[in-house]
Every structure is written in C-alpha cells, then in structure tokens.
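**Student:** heads up, no residue letters with this:
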C-alpha cells in the first residue's frame, strides 16, 4: 500500500507540474502583446505533437476503461501518466504554433520568447532579412535570422526601432 501511495503522490505532483507548464504557455500567449509578423510556420512539430496528443488520449481512454472494468489501483498510475502526456502535448502544440514571430513585447524563436531587453542588436543582412543577436541564459551570444515581407516591413521597422536601443 505504501508503494501505491508514494507513486500516486509522484504522479499527482507530475500532473500539477504539467498543468503549470500548460497554464504558463497560455499566459505567455496573452501577455506578449499583439502579433506583428509571423515569419514561418513550422508544421512538422505541430503534426508530431498532434499525433502524440491523439496517442495519449487513446491511452487514457483505454486505461479508464480498464480501471472501470477491473478496479485495479495500479491502473490509476497509468491514468496520471496519460494525463501528463496530454498536458505536455498540448503545451508543445502551443509552442510549435509560435515558431518565429515578432510581437509587440518581444520575439518568439522556436517556442521561446525573448523580450526586447534580451536582444542586444540587429542588422539587415539583406533587404528583407533581419539578424537578431540575443543574450542567452549563460551569458553566451546567439543569433537568428528573420525574413519579412515587403508589406509588413514598415510596421516591423517601427516596432524594432521603438524597442531596441542601439
């Protein structure tokens, strides 16, 4: 019985962690300002995490049916694991939809958000390509390129010049 209790506590804590990650991703979508321009859509990761979500939902359904049939308490641990898998899949779907975009309060790159104060500098490498240099967690330097359309270029220039002091 103690083994079941310890494993259940770990699974509950894991599900709470998954809920926190999910809510944090939802919160960041709303607090990072209006979307100015989205550079590219990364559908590959979205498809992968969508298939993962379907897998975890099917597994959850199977585990719930199994629990209702046999009332085996060990199956509850599988249910918590499936719930955590669903939470992580939804969180990563949200991140994959924000692959590379400029927003009012910063820039998304591969699901991570860089506020304007983390961006050290930028320069135009071609008429429609901007290279951003960012400061990372371990004080290392990183950079990425962002290609924009002609019709959104004035709006992007305005937002960048307003937020990045060179």
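**Tutor:** Now that the structure is in, tell me what you want to look at. In this text, all values refer to a predicted model and were calculated from it rather than measured experimentally. Residues are numbered from 1 along each chain as shown.
**Student:** please make it C-alpha for all contacts and neighbour counts, starting now.
**Tutor:** Will do.
**Student:** and residue 104, what does it touch?
**Tutor:** 32, 33, 34, 35, 36, 159 (CA atoms under 8 Å, 6 or more residues apart in numbering).
**Student:** tell me the one of those residues nearest residue 139?
**Tutor:** The closest of those to residue 139 turns out to be residue 32 (CA to CA; 23.1 Å).
**Student:** what sits against the residue nearest to the closest one when sequence neighbours are not counted?
**Tutor:** Distances taken as CA to CA, 6 or more residues apart in numbering put residue 105 closest to residue 32, at 5.2 Å, once the chain neighbours are dropped. Applying CA under 8 Å, 6+ apart, we find residue 105 in contact with 32, 33, 115, 116.
**Student:** from the contacts of residue 104, list the buried ones, please.
**Tutor:** By neighbour count, with 16 or more other CA atoms under 10 Å, these hold 32, 36, 159 as buried.
**Student:** from those residues, which is closest to residue 17?
**Tutor:** residue 32 (22.3 Å).
**Student:** so which residues of this structure form helices?
**Tutor:** 2-31, 43-70, 74-97, 153-163 (DSSP state H).
**Student:** what are the buried residues along the second one?
**Tutor:** Buried residues in helix 43-70, defined by neighbour count with 16+ other CA under 10 Å: 45-46, 49-50, 52-53, 55-57, 59-60, 63-64, 67.
**Student:** likewise the third one?
**Tutor:** Residues 75-97 are the ones in helix 74-97 that count as buried (16+ other CA under 10 Å).
**Student:** thinking again about what came up before, need the contacts of residue 105 in TSV (columns: distance to residue 148).
**Tutor:** As requested, the contacts of residue 105 are exported to TSV (distance: CA to CA, whole Å):
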residue	distance to residue 148
32	20
33	19
115	19
116	18
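**Student:** in those, find the pair that's most separated.
**Tutor:** 33 and 116, at 11.9 Å, using CA to CA across the contacts of residue 105.
**Student:** this is the other structure I want to compare:
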C-alpha cells in the first residue's frame, strides 16, 4: 500500500523511529557528564555494526541508482528502510563503544543510562564486582553489575558515595 509520493506508512514510521533512537543515543552521549571510569567497551560489536553500515550503504546506493534511472517501483520505501538500518547501526555503534561506564551524572550500562537519583543502593559482591540496585521504568527494582579493575576501586567508591544518597 503506497501513501503520499510512494512512501508507505511503515517506511515513514521506521524513519521516525530510527531518527528518534539515534538522537536519543547522541543526547545520552553528550549530555550526561564527563566519563569518570570506563569499565568495558564492546569493540567486537562496534566492528559488527560498522560492517552492517557498509552493507546498508551499498544497498542504499543501489536503490538510489535505480530511483535515478526511474525504475522506482517501491524503491522509495527501500531507500527509507535502508536509511533506518543505517541509523540503527550507528545507534548500536554508539552503544557498543560505551558499553559500561561511570559518569558524572550517573552510570551507563549496556546501552542504558541511569541518573544517580535512580540508583537506590550499591554493594560490592566481590573485590572487583559492584552491584547497583536501580529504579527501572517497568520494574520497581533492577540489579545491574559492573566488573572493574581493583586498582580503581577507591576512585569508584568515592564517586558513588559522593553521588548516591542512601
């Protein structure tokens, strides 16, 4: 089913969702204070998503070529869908490069950011593993674990004590 100028509603929704997701990740990346401690990075996932971007860009290029040649039966939807997947891949690169870290304004774990006000408590469950109890959106309690180097345990403890009101 085609809508306005050959765009399907599904393609428009995909484009809007992709743009929203990318803008949210960029906002999180820039606005949540400087990084105090980077715990881990998902470089392997970043490489996967970079490969994904290359594939989607090649597909986008092919769709644009077909559109320019006026072979545009449904090509507009392919172009918009490819743009969504590029946005999705860039968003996942941002998340994978920032897998887990402690920031000035909260903690960033596996693509989600928790402001210090959302952290209810914390506990060292081993010499290098810290568990945070946070207020999650759909759950009343959620547990998150970070593995850190023991050399920076004092610095981590200082940042947490300064920011969490127990």
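**Tutor:** Yep, it's here. Predicted model only: the values in this text are computed from it and were never measured.
**Student:** hmm, back to that, still touching in the second structure? Go through the contacts of residue 105 of the first structure.
**Tutor:** Counting by both residues aligned by TM-score structural alignment, their matches' CA atoms under 8 Å, the contacts of residue 105 of the first structure that remain in contact in the second structure are 32, 33, 115, 116.
**Student:** of these, which belong to strands?
**Tutor:** residue 115 (DSSP state E).
**Student:** closest one to residue 126 of the first structure out of the kept ones among the contacts of residue 105 of the first structure, please.
**Tutor:** Checking those one by one against residue 126 of the first structure (CA to CA), the nearest turns out to be residue 116, at 21.8 Å.
**Student:** isn't that closest one right up against residue 163?
**Tutor:** Yes: using CA atoms under 8 Å, residue 116 of the first structure is in contact with residue 163, at 6.1 Å.
**Student:** between these two, point out the one with more neighbours.
**Tutor:** Comparing residue 116 of the first structure with residue 163 by other CA atoms under 10 Å, the one with more neighbours is residue 116, at 19 against 16.
**Student:** tell me who's in contact with the closest residue to the more buried one other than its chain neighbours.
**Tutor:** In space, and not counting its chain neighbours, residue 116 of the first structure is closest to residue 106: 4.9 Å by CA to CA, 6+ apart. Neighbouring residues of residue 106 of the first structure by CA under 8 Å, 6+ apart: 32, 113, 114, 115, 116.
**Student:** just give the number of residues close to the second one.
**Tutor:** Neighbours of residue 113 of the first structure under the rule other CA under 10 Å: 22.
**Student:** is it true that it touches residue 107?
**Tutor:** Yes: Residue 113 of the first structure is within contact range of residue 107, at 5.7 Å (criterion: CA under 8 Å).
**Student:** tell me, what residue is most central in the second structure?
**Tutor:** residue 95 (3.5 Å; CA atoms, centre = their mean).
**Student:** ok, it touching residue 110?
**Tutor:** Yes: judged on CA under 8 Å, residue 95 of the second structure makes contact with residue 110 at a distance of 7.1 Å.
**Student:** which one of the buried ones among the contacts of residue 104 of the first structure is nearest to residue 122 of the first structure?
**Tutor:** Set against residue 122 of the first structure, the nearest of those by CA to CA is residue 159 (12.5 Å).
**Student:** any idea how far that closest one lies from residue 37 of the first structure?
**Tutor:** According to CA to CA, to the nearest Å, residue 159 of the first structure and residue 37 of the first structure sit 11 Å apart.
**Student:** same question, residue 163 of the first structure
**Tutor:** For residue 163 of the first structure, the distance to residue 37 of the first structure equals 15 Å [CA to CA].
**Student:** relative to the first structure, what is the average displacement of the longest strand along the second structure?
**Tutor:** Of all the segments of type strand in the second structure, defined by DSSP E, the longest one is strand 119-126. On superposition with the first structure, the mean distance recorded for strand 119-126 of the second structure (mean CA distance after the TM-score superposition for the first structure) is 1.3 Å.
**Student:** can you list the buried residues in that strand?
**Tutor:** 119, 121, 122.
**Student:** quick one: these as a markdown table, columns for distance to residue 11 of the second structure too.
**Tutor:** Supplementary listing: those in a markdown table, determined by distance: CA to CA, whole Å:
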| residue | distance to residue 11 of the second structure |
| --- | --- |
| 119 | 38 |
| 121 | 43 |
| 122 | 43 |
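**Student:** farthest pair in the contacts of residue 104 of the first structure?
**Tutor:** So for the contacts of residue 104 of the first structure, where distance means CA to CA, the most widely separated pair is 32 and 159, at 13.4 Å.
**Student:** ok so, going back, make TSV from the helices of the first structure and add distance to residue 130 of the first structure to it.
**Tutor:** Shown next, in TSV, are the helices of the first structure (distance: least, CA to CA, whole Å):
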stretch	distance to residue 130 of the first structure
helix 2-31	23
helix 43-70	23
helix 74-97	21
helix 153-163	10
